[in-house]
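# Let me see the structure of the following:
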Amino acid sequence: MSPAVAPPSFPESLSAAIAARGVTLRELVDSLGARGHAVSLSTLSSWRTGRRRPDGAASREVVEALEDVLDLAPTTLSSLLGPSRRPGPRDTTPYSVGGEEGTAEALRALGMSDPHALVESSSHVVLDVDLTGRVTRLTARAAWLARTPGAHHAPYFVAVDTPAASSSSTAEAAVATPHAADGAIPALEPPTIRAVAGCTIGATHHRAETGLFAAELRLHRPLETNETVITEIELSGMLGGPDEPGWDLMVTRRQRVLALWVRFDPRRVPRTIHAITHDARGSVRRRVAAIGPEAHLLQPGFGPGTAGLRWEW
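Purely as a prediction, here's the structure:
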């Protein structure tokens, strides 16, 4: 009697479907965003490798959208998830950079009992990209509004680069991706973060396998309701690799101004650059002309949604 063959798991089926379609994780992020499902690159990577599984209602909706994007029959992937371990209504937390479970874990680690007390009203992010194509520094200036009296801290999330997140097979990516001597993928060090002005850095949280990094921004004093403050922080280290060239800003509330400024090494400027935005009005992709070794995206009155830049060498 032949032994029973175990059915494919969700990660195996997802990986096979991605390979069959010949798409990158970045392309999947864009396609899902165009359908109204904002999901990060690190979340898709963790699903594909089996480090995490889609469990909440919102995550399962993304899986159903993946079936459509990957030209799969309905329930091909969703039927492999089994019953949810967290039944109930959709999670209403505004933060989902690292997936619902990863975000909730990070908020607990930061001691954020009320992450809504201080909300971002404007954001300006500057990225520095080196000669190899890696994002090595991020500077973020933000204006915050206190929604409750006594608001004194806020979480800041970044989905940083992980070797497992790579979906490229180019020689450049293979050379740039760090590996241990035995071929195993090493755990990456978290980025270095420092406060430049307006706050100090409190607790931090990092999950190397998913790339999620979170930090607590502590204000110099508690704010009164509707009082505002401006903060500036800087992150450095391995933030983004050449295998997935681009950067997204995910905002969960309307921003007065959302700005992304990317500064490339003058010796290597991308061949093409595109701005991509996803919000309730739909998805827009447009060509962006570099000004010297720099490119930017400026979105007044934007959000909730995602906005970012993609470049090709």
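
# all contacts plus neighbour counts: C-alpha atoms, from now on.
Will do.

# Remind me which helix or strand the nearest residue to residue 190 once chain neighbours are set aside belongs to.
Distances taken as CA to CA, 6 or more residues apart in numbering put residue 206 closest to residue 190, at 6.2 Å, once the chain neighbours are dropped. For residue 206, the host element (DSSP states H and E) is strand 200-207.

# Name the residues that touch that strand?
Strand 200-207 is contacted by residues 106, 109-111, 190, 193-195, 212-220 when judged by CA atoms under 8 Å, 6 or more residues apart in numbering.

# same thing with stretch 222-240?
Stretch 222-240 is contacted from outside by 134-152, 159-162, 190-199, using CA under 8 Å, 6+ apart.

# Pull out the buried positions in the strand holding residue 206.
Along strand 200-207, these residues count as buried under the neighbour rule (16 or more other CA atoms under 10 Å): 200, 201, 202, 204, 205, 206, 207.

# I'd like the structure of this one too, to check against the first:
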Amino acid sequence: MSATAFSAALRGAISTSGLGLDRIQARLQERGISISVTALSYWQSGKRQPERQSSISAVRVLEEILDVPAGALLGLLPPPRPRGASSRRRLDEPAESGGVIAAFGFEEDASPALVGLHDLCDVDAEGRCVMVTAKAVLRAGTSGHDRWVLRYRRAEPHSRPPTLRASRNCTVGRTSFDSCEGLLLAELLFGHGLDNGETQLVEYSLSFEDTDSAAHQHFREFSSPVPEYLVEARFAGNTRPERSWQFSHPETGQPETRPLRVDNGNTVHAVAVDFGPGRFGIGWSRPG
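Sure thing, here's the model as predicted:
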């Protein structure tokens, strides 16, 4: 893709700001925006353009960081490029569209509702999230639910898929990973059908072997309101970040952040109640 008015304006704004791409990425991350340095480089060179809603939101924040008038960059974005009707396209669709469910060949209501989720992130001495242990509580809306489709998006696109392990009340079925989007889809199979209104507690873990690209944040995207989401980050040994914060990006409304305090167990946590659709998570700086 050749240079566009958007890429030229972004490149000029970055040059004028005097900020490096690493610093811009860090400032975006402080506001709960996950954009890799590679993506920023592609945007300013014209190799790629922001298209997903999360990328459009990032451009709005970029305008503030680079101190350019609101709309100065957004107004230059060309129309989204057309895509085919392949399974890759379905994976690119936002979670709220139901397209990711269709990618596995069944309807949205074939998966039970998420009513509670607890994520525990293990963070190494370099501040990188190396594993997430998750407990999910699911409720069947009709009889017969026998699986749940996990949708997990990595903070860093163009990364390798995490290693998924089922540890309680489920086994791993079909999986698919879109490396460009950093999106993992996986079936967690219960081994039996649920009755209408019955709940199922499942536990699983996600390990990240490519720690060079492991992010200093963790978040979940919810396509519908979830009654409770608890997320923790546990820091290795005596290391702790200089700063940590929670962030929320509701589908409608303004993004919000607030600082978090590291507790005596060397962890930080945040809780979202009746949150969604949108993105909620926590971030932390590199250990001092």
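
# Contacts only, for residue 110 of the first structure.
The contact partners of residue 110 of the first structure, taken as CA under 8 Å, 6+ apart, are 155, 202, 203, 204, 205, 214, 215, 216.

# any idea what it aligns with in the second structure?
Correspondence of residue 110 of the first structure to the second structure, assessed by TM-score structural alignment: residue 104.

# again with residue 214 of the first structure
Superposed on the second structure with TM-score structural alignment, residue 214 of the first structure falls opposite residue 185.

# ok, the residue positioned nearest the centre of the second structure to residue 97 of the second structure distance?
Among the residues of the second structure, residue 153 comes closest to the average C-alpha position under CA atoms, centre = their mean, at 4.3 Å. Residue 153 of the second structure sits 15 Å away from residue 97 of the second structure, going by CA to CA, to the nearest Å.

# The equivalent of residue 260 of the first structure over in the second structure: which element?
Correspondence of residue 260 of the first structure to the second structure, assessed by TM-score structural alignment: residue 231. Assigned by DSSP H and E, residue 231 of the second structure falls within strand 226-235.

# for that strand, packing partners?
strand 113-123, strand 267-275, strand 278-284 (3 or more CA pairs under 8 Å, 6 or more residues apart in numbering; DSSP states H and E).

# Make sure I have this right: residue 13 of the first structure is in a helix.
Yes: under DSSP: H, G, I helix; E, B strand; the rest coil, residue 13 of the first structure sits within a helix.

# Please give me every residue in contact with it.
Counting by CA under 8 Å, 6+ apart, residue 13 of the first structure has contacts residue 77.

# related to what we said a few turns ago, give the contact list for the match of residue 214 of the first structure.
Applying CA under 8 Å, 6+ apart to residue 185 of the second structure gives the contacts 100, 149, 150, 151, 152, 175, 176, 177.

# Sticking with it, tell me its helix or strand.
Counting by DSSP H and E, the element that carries residue 185 of the second structure is strand 183-189.

# how much does that strand stray from the first structure?
Here the mean offset of strand 183-189 of the second structure against the first structure after fitting is 1.8 Å, by mean CA distance after the TM-score superposition for the first structure.

# Following the helix or strand containing residue 132 of the second structure in sequence, what is the next regular element?
Using DSSP H and E, residue 132 of the second structure falls within strand 129-139. Using DSSP H and E, the helix or strand that follows strand 129-139 of the second structure towards the C-terminus is strand 147-153.

# Against the first structure, what's the mean shift for that following strand, could you check?
Strand 147-153 of the second structure sits 2.2 Å off on average (mean CA distance after the TM-score superposition for the first structure).

# what does the helix or strand following that strand correspond to over in the first structure?
Later in the chain than strand 147-153 of the second structure, the nearest helix or strand by DSSP H and E is strand 163-168. Strand 163-168 of the second structure corresponds to residues 192-197 in the first structure, going by TM-score structural alignment.

# Against residue 260 of the first structure, how distant is residue 288 of the first structure?
According to CA to CA, residue 288 of the first structure stands 12 Å off from residue 260 of the first structure.

# between the two, which one's more packed in?
Per other CA atoms under 10 Å, whichever of residue 288 of the first structure and residue 260 has more neighbours is residue 260, with 21 against 17.

# Brilliant, that's me finished.
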